[in-house]
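> Starting from these lines, generate the structure:
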Amino acid sequence: MIAVTGASGQLGRLVIQTLLDTVPANQIVAIVRDVSKAEDLRASGVQVRQGDYSQPETLATALQGVKKVLLVSSSEIGQRLEQHKNVVQAAKNAGVELIAYTSILHADTSPLSLAQEHIETEQLIRDSGLSFVFLRNAWYIENYFSAVGTALQTGKVFGAAGEGKFSAASRADFAVAAAAVLTGSDQGGKIYELAGDQAFTLAELAATLAELSGKPVAYVNYAETEYKDLLVSFGLPEGFAHILAQSDTGAAQGGLYDGNGQLSKLIQRPTATLRSVLQAHLATV
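Take a look at the predicted model:
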């Protein structure tokens, strides 16, 4: 059986939907914190099991009989390592044969502060003795959806990335890659640096929005501290605003760029473009 943690989340749900194309539903386990949020998955025949990263006893039950598991990294920054440790230990105890982990692009050399918990989790998995695959994902293009409304209202995209390039891809592309690894053979020990085929700057993001919307949109670059303060003024918690601002300056140093094409090779097609993803989103707003 193949299990996916965080299965009611955006990435986990897409991974399961992709797995259903080739794997019998009763051989897929959706591990979720709240089973009421996965009734659609249960209706499709997938086994839905309750499992909370912070409650190890639930994970032991959730992973029974599982041979491969996708550990979708926790969204609780600052608590990730301990939560991931619980999943890894439960997987080892359950006799899981392969653990795939969603890490961050070039985790071992990344200038982004977000990378630290990913590096520590990767080492934790290595030390466990489990056969592993690291899916080092670049940014999701969907990360920018929250900025679209503001950009169209103000005519500005804000950031601190300068001319830094983002090799972002759609969440669906990363999901297809994860499913390919989970259903493939001889994956143990592999590390994939997964990124979109066409990198873009935030100025190019603004230009694409302008073209698609017919409204003037320009990129405004800030220093990291100024951008953090701007995000706080928009209502973001200071800690999260700091992470976003630091991620932009990390991107300015090349931390979110990769041109090796591993993602498109893994999914056996070109990755979705910034234009196509934004166009589809604008059609819904």
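> okay, CA-based contacts and neighbour counts for the rest of this
OK.
> Name the helix or strand for residue 281, please.
According to DSSP states H and E, residue 281 maps onto helix 274-282.
> Equivalent analysis for residue 31, please.
In the assignment (DSSP H and E), residue 31 maps to strand 28-32.
> Show residues contacting that strand.
Strand 28-32 has contacts (Cα atoms under 8 Å, 6 or more residues apart in numbering) with 1-8, 16, 19, 38, 41, 46-52, 62, 66.
> make it 10 Å
Residues outside strand 28-32 that contact it (Cα atoms under 10 Å, 6 or more residues apart in numbering): 1-9, 12-13, 16, 19-20, 38, 41-42, 45-53, 58-59, 62-66, 68-71.
> Just the ones of those in helices?
Per DSSP state H, helices hold the following members of the contacts of strand 28-32: 12-13, 16, 19, 41-42, 58-59, 62.
> ok, of the residues you listed, which one's closest to residue 140?
Nearest to residue 140 among the ones in helices among the contacts of strand 28-32 is residue 12, at 13.8 Å by Cα to Cα.
> can you count the residues close to that closest one?
Burial of residue 12 is recorded as 24 neighbouring residues (other Cα atoms under 10 Å).
> ok, it touching residue 74?
No: the criterion here is Cα atoms under 10 Å, and residue 12 misses it with residue 74 at 11.4 Å.
> All the strands of the stretch 1-150 of the chain, in order from the start?
2-5, 28-32, 47-50, 68-71, 98-104, 132-137 (DSSP state E, counting those that start in this stretch).
> Now do the last one and strand 98-104, the angle between them.
This means strand 132-137. 20 degrees (axes from the mean of the first three to the mean of the last three Cα atoms, to 10 degrees).
> and strand 132-137, what does it pack onto?
strand 68-71, strand 98-104, helix 115-128, helix 171-183, strand 190-194 (3 or more Cα pairs under 10 Å, 6 or more residues apart in numbering; DSSP states H and E).
> who wins for proximity to residue 82 among those?
For residue 82, the closest of those is helix 115-128, at 8.9 Å, according to Cα to Cα.
> Identify all contacting residues around the closest one.
Helix 115-128 is contacted from outside by 73, 77-85, 87-89, 91-92, 99-110, 130-134, 136, 189, 247, 255, using Cα under 10 Å, 6+ apart.
> What subset of the residues you listed is buried?
Buried members of the contacts of helix 115-128, scored by 16 or more other Cα atoms under 10 Å, are 73, 80-81, 83-85, 87-89, 91-92, 99-107, 110, 130-134, 136, 247, 255.
> Another for comparison:
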Amino acid sequence: MIVVTGATGHYGRKVVEGLISRVPASNLDVSVRDPEKATGLTAKGIRVEKASFAEPATLAAAFDGAEQVLLVSANVLGDEAIRLHGSAIQAAKDAGVKRILYTSHQAASPTSKVAFARDHAATEELLKASGVDFVSLRNGFYAESSLYQLGGIQATGKLALPGDGNVSWTLRDDLAQAAVSALINTSLFQGITAPLTASRTYTFAEIAGLAAGALNREVVFELISAETYRQAALQRGFPEPMVGMLLSMFAAIHDNEFNIVTPTLERVLMRKPAEYQAVLMPYLTNGGVPQAH
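Take a look at the predicted model:
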């Protein structure tokens, strides 16, 4: 049996959709914090368990009888993220799970400038220490996450950011398909994977150029100071901790932490990963609102 956590999120739901076409529903369970959001999965015959990384007792029930568990990383940072991931890994081990898959990041490193990359590296150490067979899926930087930096690019014709550099922006759908393949073919990966990335990188300046072509108007890329960006982000309603994380992300981008391309994802998909335009064009035609992928 396979258990997928975070199954109502964009990534987890795509993984479940991919699995249900390849394994019987009776061999697939999902773990979610809010079962009301998973009624569509229940209708497909998938067992839905209410569970949270913060409540180990609920995980014990959700993981009972599972051979494989896909742990979708928690949407928090720092010590809290590592604590929650450790709790989930221990619960899987205690339940007798034979194989744990974890959604890491292409740039996971204890020396990264950005917190989430350090968190993923620390979680990978917990996986190594668990004694359970594991796969750490070093997913490329979600292309969808870049859209939140584009702001009102259609109206202003300007993209103003505090840093730039090459990033292998990778579609979430492609990464979910890779996870499906790894769950179905247990010999595909072992341990920490090579980065699962798109076939090329883009800078934000290049993204501005793509937007200009799509909108048939000038779009200017402008480098601004960290403080100017901070004030603008706070005015847009971003919480201070998120702003700090974003500034560290741009510092990491400037240092080429995400300037990584490998052929691994292409080999798994048996096709070229989708191009960045696959998320940019719907964003631009939808009035600057990121689409749910």
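> The strand holding residue 31 of the first structure against the second structure, how far on average?
With the two structures superposed, strand 28-32 of the first structure lies on average 0.9 Å from its match in the second structure, counting by mean Cα distance after the TM-score superposition for the first structure.
> How far does that strand sit from its chain's centre?
18 Å (Cα atoms, centre = their mean, to the nearest Å).
> nearest residue to residue 69 of the first structure other than its sequence neighbours?
Closest residue to residue 69 of the first structure apart from its sequence neighbours, by Cα to Cα, 6 or more residues apart in numbering: residue 3 at 4.6 Å.
> The one you found and residue 178 of the first structure, how far apart?
Going from residue 3 of the first structure to residue 178 of the first structure by Cα to Cα, to the nearest Å gives 12 Å.
> can you list residues touching both of the two?
Shared contacts of residue 3 of the first structure and residue 178 (Cα under 10 Å, 6+ apart): 12, 16, 70.
> For residue 268 of the first structure, state which of those residues is nearest.
Looking across these and measuring by Cα to Cα, the closest to residue 268 of the first structure is residue 16, at 18.5 Å.
> Now do the contacts for the closest one.
Neighbouring residues of residue 16 of the first structure by Cα under 10 Å, 6+ apart: 2-4, 7-8, 23, 25, 28-30, 41, 46, 175-176, 178-179.
> And the strands in the stretch 151-285 of the first structure?
Along the stretch 151-285 of the first structure, counting by DSSP E, counting those that start in this stretch, strands occupy 156-159, 190-194, 218-221.
> closest to residue 142 of the first structure out of those?
Residue 142 of the first structure sits nearest to strand 156-159 of all those, at 14.8 Å, using Cα to Cα.
> and that closest one, how far from the second structure on average?
Superposing on the second structure and averaging over aligned pairs (mean Cα distance after the TM-score superposition for the first structure), strand 156-159 of the first structure comes out at 1.9 Å.
> hmm, back to that, would you format the strands of the stretch 1-150 of the first structure as CSV with distance to residue 194 of the first structure included?
Listed next are the strands of the stretch 1-150 of the first structure as CSV, based on distance: least, Cα to Cα, whole Å:
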stretch, distance to residue 194 of the first structure
strand 2-5, 19
strand 28-32, 24
strand 47-50, 28
strand 68-71, 16
strand 98-104, 9
strand 132-137, 5
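> Of all the ones you listed, which one is nearest residue 236 of the first structure?
Checking those against residue 236 of the first structure by Cα to Cα gives strand 98-104 as the closest, at 22.6 Å.
> Report the angle between the closest one and helix 115-128.
For strand 98-104 of the first structure against helix 115-128, the angle by the same axes, to 10 degrees is 160 degrees.
> Show the secondary-structure elements that strand 98-104 of the first structure is packed against.
Counting contacts by 3+ Cα pairs under 10 Å, 6+ apart, strand 98-104 of the first structure is packed against strand 2-5, strand 68-71, helix 80-94, helix 115-128, strand 132-137, helix 171-183, strand 190-194.
> Now do stretch 18-29 of the second structure: distance to the chain's middle.
With Cα atoms, centre = their mean as the basis, stretch 18-29 of the second structure stands 22 Å off its chain's centre.
> and what of stretch 144-155 of the first structure?
Taking Cα atoms, centre = their mean, one finds stretch 144-155 of the first structure lying 22 Å from the centre of the chain it belongs to.
> what's the burial count for residue 49 of the first structure?
Neighbours of residue 49 of the first structure (other Cα under 10 Å): 23.
> and what of the one 4 residues further on?
When neighbours are defined as other Cα under 10 Å, residue 53 of the first structure has 23 of them.
> you'd agree it is up against residue 87?
Yes: with contact defined as Cα under 10 Å, residue 53 of the first structure reaches residue 87; the gap is 6.4 Å.
> shared neighbours of those two, anything?
5, 59.
> what lines up against residue 257 of the second structure once you look at the first structure?
Aligned against the first structure by TM-score structural alignment, residue 257 of the second structure finds its counterpart in residue 255.
> contacting residues for that match?
Residues near residue 255 of the first structure by Cα under 10 Å, 6+ apart: 104-107, 109-112, 115, 138, 164-167, 247-249.
> In CSV: the strands of the stretch 151-285 of the first structure, plus mean neighbour count.
What follows is these, written out as CSV (neighbours: other Cα atoms under 10 Å):
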stretch, mean neighbour count
strand 156-159, 22
strand 190-194, 20
strand 218-221, 19
